[in-house]
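Asks: Provided below for reference: sequence and predicted model.
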Amino acid sequence: MLTVSEIKFKQIARTIESRIRDGVYPPNTKLPPHRVLAEELQTTPVTVAKAYKLLSEQNQVESFVGRGTFVCGESQLSSVIQTSDDEDDYNFSILQPCLSHNVPELQSAIRSSASKITSHLTGYAENSGHERHRQTGIRWASQYGLEPGTVQNTLLTSGTQNALAVLVESLTKPGDTIAVETLTYPGILAIASLRRRHVVGVQMDENGMIPEHLQQTIEQHHPKLVIVVPSHQNPTGITMPAERRESIARVVRQHNIWFIEDDIYSFLNEDPMPAICNWLPERGFHVTSLSKAICPALRCGFIKAPSSQVATISAHIRTDIWLASPLNFIIAEELINSGQAFELAERQRLLAGERQKIARKYLPHSTIPRQGYHLWIPLPSHWQQERFAMEAQNHRILVSSGSYFDTQQSCNHIRLSLTAINSEQKFKQGMEKLNKLLHSDPATVFSYQTNPF
């Protein structure tokens, strides 16, 4: 027979379940502290703790020491990265190349690649893909600061997101902690959430992740893995100087933990920057792809892995996808070996610089870098980030709320992509509308308005 106490905490658990289903407690949100919910439901904090524990055992919530209890997550990438086929939308949400500038070269590369398709290249392959395609990955990454790998320790994936997911799955287990920048790429947070890994944010300054805070985080939280975006960091736009990169590597090496360098934006640096993994040959995994420089649809990603981990990572790639499509890598091979890939990447870098100049005219009081695909914009005090993103969408302006990037829920920003809009004229129109909305009074902006400007 159940005791009164057991009946009580199970009733509370059912109440919380109902609130989760009804959207009162959405996925990834923090539940009230034990004391607060106990006062609301006229019970004790101990009883609430038992209800949370029951829900945790049912994989409906997760508890983190020092952070609280959260509704089990779902990927929020669809909210951060808003694709739109409506030509009337101003899409400042998705980070991608200005695709209209690359289409002719892609068409040419596809035509040239057709004659290279053979039965050998369309069948299954050993390891993570064909040796010739791994060689093109070596050439691509070494152009932008990575000490060249070998065909043995270079692995092929279906883009960077696939690479990150495979590495998190390979190097950690459910319940492990991953250290990331306090503000970080939501794709990393989505992977961690869906795979039941805990995330802890490491403080940043104008040069990126702070080595001393990484040291403290490792000593306090004992993460199994550190993930860093060193160039044109998403969302802040910060690029780590070489000295900071070496310092981060030193801390990782001292504690002998795994390290992932998401180096997808390195092509945007005016001059090559040394990869952090250059100092971590036995602990570092370097990840990059062609998605941001050439075309997201190619899905060509590359991992340079420590030799000791190649077999393990290869096994995970094979289990997940068997191998990344060789047909895509045939096109990538044509682009890289002909030199067109580097020309297209440089074209996008210069275009991003021009878009940055335009943005400074419309947002003169914001801190705007000179290069990069995106801006990290602090909002005026009269706007809150979620409300602004919602109102912007009602005005056909798609932006990303800073909440999706924030491990500590302490910012009030939006992230703006500068290159997803193909037309210069439309980009300027969108910036003008965005500027007007930023300076408007939320009390006078109504969601049902369709053409306030």
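Replies: On my side now, so go ahead. These numbers were taken from a predicted model, which means no experiment stands behind them. Numbers count the residues shown, from 1 in each chain.
Asks: From now on I want contacts and neighbour counts done on CA atoms only, so please keep to that.
Replies: Fine.
Asks: Just give me the residue right at the centre of this protein.
Replies: Y185 (2.7 Å; Cα atoms, centre = their mean).
Asks: So for the longest helix anywhere in the chain, what gets flagged as buried?
Replies: Longest helix in the chain by number of residues, with DSSP state H as the criterion: helix 340-362. For helix 340-362, a neighbour-count test (16 or more other Cα atoms under 10 Å) marks 340-342, 344-360, 362 as buried.
Asks: do stretch 191-200 as well
Replies: Buried, per 16+ other Cα under 10 Å, within stretch 191-200: I191, A192, S193, R195, R196, R197, H198, V199, V200.
Asks: Which strand or helix spans G129?
Replies: G129 belongs to no helix or strand when elements are defined using DSSP states H and E.
Asks: hold the first one in mind and look at this next one:
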Amino acid sequence: MPDVDLMPRWKRLVDRNPGPAYLSIVLALEDSLRQRLLQDGDRLPPQRQIARMLGVDLTTVTRGFSEARRRGLIEATVGRGTFIKTGAGDAGWRDTQGAIIDLTMNIPPVPDSPSLENLIQSDMRALLRKSDSGALLSYRVTGGTVEERRLGAEWVKPLVGARKEDLVLIVPGAQAAIAAVVSTLTSPGDTILTDRFTYPGIRAVAAQFGLIIKGVEGDAEGMMPDAMDDVCRRYAPKLIYCTPTVQNPSTATMSVQRREAILAVARQHRLFLLEDDPYGLLLRDPLPALAQLDPSRVFYISSLSKVISPGLRLAYLVVPSMEAGYRMTSAIRALSLASSGLMTSLATRWIQNGSAGAILSAIQTELRERQAIALGILGGGHGMHPDGPHVWLKLPEWWESAEFVSHARKQGLGLVPGSVFAVEHEPPRRVRIALGSASSRESLEPSLRRVADLLVHRREHGFGAVV
């Protein structure tokens, strides 16, 4: 059982959170998992003790624990108590030090040609010759210079259409852009909508700002309009977060018709959408972003992390209006001040001289090859997109997600359990495999064959993963 000193921390979080008390308990539990204050297998104090120490009703704690069970965080055994479920915390699946290959990080493969190392060396030298080194190393204007914004608008034009540079902001990474939009458009206690299984980064932002997330049921194209309309009527959300193209983790991709239907529901309920589009440029034939179909209603984010390199730490935030741009600029300044001058200048130069396009093309080709390898080894029936960077692997009925990941790690493979992506439902019997983190196709193939072997392995009765 964890030290009872954990309870004062929980009480501070519960007292500070303006949302429902039972959800505040779940958020406090998630916070303790993120901070490694709780580990897999830890037994929690009795519910009555927690209620007394938090100053809430027993029914509030019971309701909070029920929600935590639905999210795959805890499990209860009659006569023994309530325990942190294996795989609930980050510590287990992120521990990939002994892995033959780490398939957890959804990053683009490093292309052989053009060589990023050579480009970085040559273009950094060129920048230092051309520019004042003091300007490159100093603080930058929040949101980027006019030229940086203009080239950013050109970069995202295939997805959002022509935009004036005044509506494009340079942000140090997509996560900072997400935080800026969410914190500006919502208040603590508000509800936001996401897919039923969603990018963990939006969950982290929601927890940080005291927001409630409700998941929307989806199909092969992502969010279903009728389900979205129903959740909007029931919970009156303030914002919709979605990834219409190669959704993380499901790989669901909305058709143009589905995008129009989702926008129609948003208009009906007078809601803004936050469109997170890290993979849109990977497609052979890019689909129009929601922001192109309805520019007045969508805040759009395109990151270079998934299509060029995460080391650039650069994203483009396209806003619906000048007034929204002023508000986002203030939020970005408060959260992260400004982007790195060195990295922004390098990325801008690459867009200007065509290097970014060449890198993108090489990554597109490499990912298509890796997806073909994955399809050949793992077969169909999984969440896959021929241009995408990951696989949403469906597990047989004898495997739970966390146990499969734990067993795979013992075989030298790093995977991500489905519980990491679950919003408020039972964790899916799936795991995510990132194809880009392998150093080469030659190292990816044997790793995927190991995964395929594990899929057909039946656990013996009573198998339990020990982390």
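Replies: Thanks, I have it. This is a predicted model, so every value here is computed, not measured.
Asks: Okay, the equivalent of the residue nearest to the centre of the first structure over in the second structure and N106 of the second structure: tell me how far apart.
Replies: Matched to the second structure by TM-score structural alignment, Y185 of the first structure sits across from Y199. The spacing between Y199 of the second structure and N106 of the second structure, counted by Cα to Cα, to the nearest Å, is 11 Å.
Asks: Whichever residue in the second structure pairs up with Q309 of the first structure - how many residues pack around it?
Replies: Using TM-score structural alignment as the criterion, Q309 of the first structure maps onto A324 of the second structure. Neighbours of A324 of the second structure under the rule other Cα atoms under 10 Å: 17.
Asks: Quick one: residues contacting G208 of the first structure.
Replies: For G208 of the first structure, the contact set (Cα atoms under 8 Å, 6 or more residues apart in numbering) comprises E181, P230, I238, T239, M240, R244.
Asks: Outside of stretch 436-450 of the second structure itself, list whatever touches it.
Replies: Residues contacting stretch 436-450 of the second structure (Cα under 8 Å, 6+ apart): 101-110, 367, 370, 373-374, 377-378, 389-390, 413, 435.
Asks: which bit of the first structure covers it?
Replies: If you align by TM-score structural alignment, stretch 436-450 of the second structure falls on residues 419-433 of the first structure.
Asks: Quick check: buried residues in that stretch?
Replies: Buried-residue list, stretch 419-433 of the first structure, by 16+ other Cα under 10 Å: T419, A420, I421, F427, K428, G430, M431, E432, K433.
Asks: likewise stretch 127-146 of the first structure?
Replies: Per 16+ other Cα under 10 Å, stretch 127-146 of the first structure contains these buried residues: 127-131, 133-142, 144-146.
Asks: Sketch out the helices for the stretch 351-467 of the second structure, chain order is fine.
Replies: Using DSSP state H, counting those that start in this stretch, the helices of the stretch 351-467 of the second structure run over residues 355-378, 401-410, 441-456.
Asks: Inside helices: which ones of the buried residues of stretch 191-200 of the first structure?
Replies: The members of those that map onto helices under DSSP H are I191, A192, S193.
Asks: which of the residues you listed lies closest to S18 of the first structure?
Replies: Ranked by distance to S18 of the first structure (Cα to Cα), those are led by S193 at 21.5 Å.
Asks: any idea what N106 of the second structure aligns with in the first structure?
Replies: Match for N106 of the second structure (TM-score structural alignment): L95.
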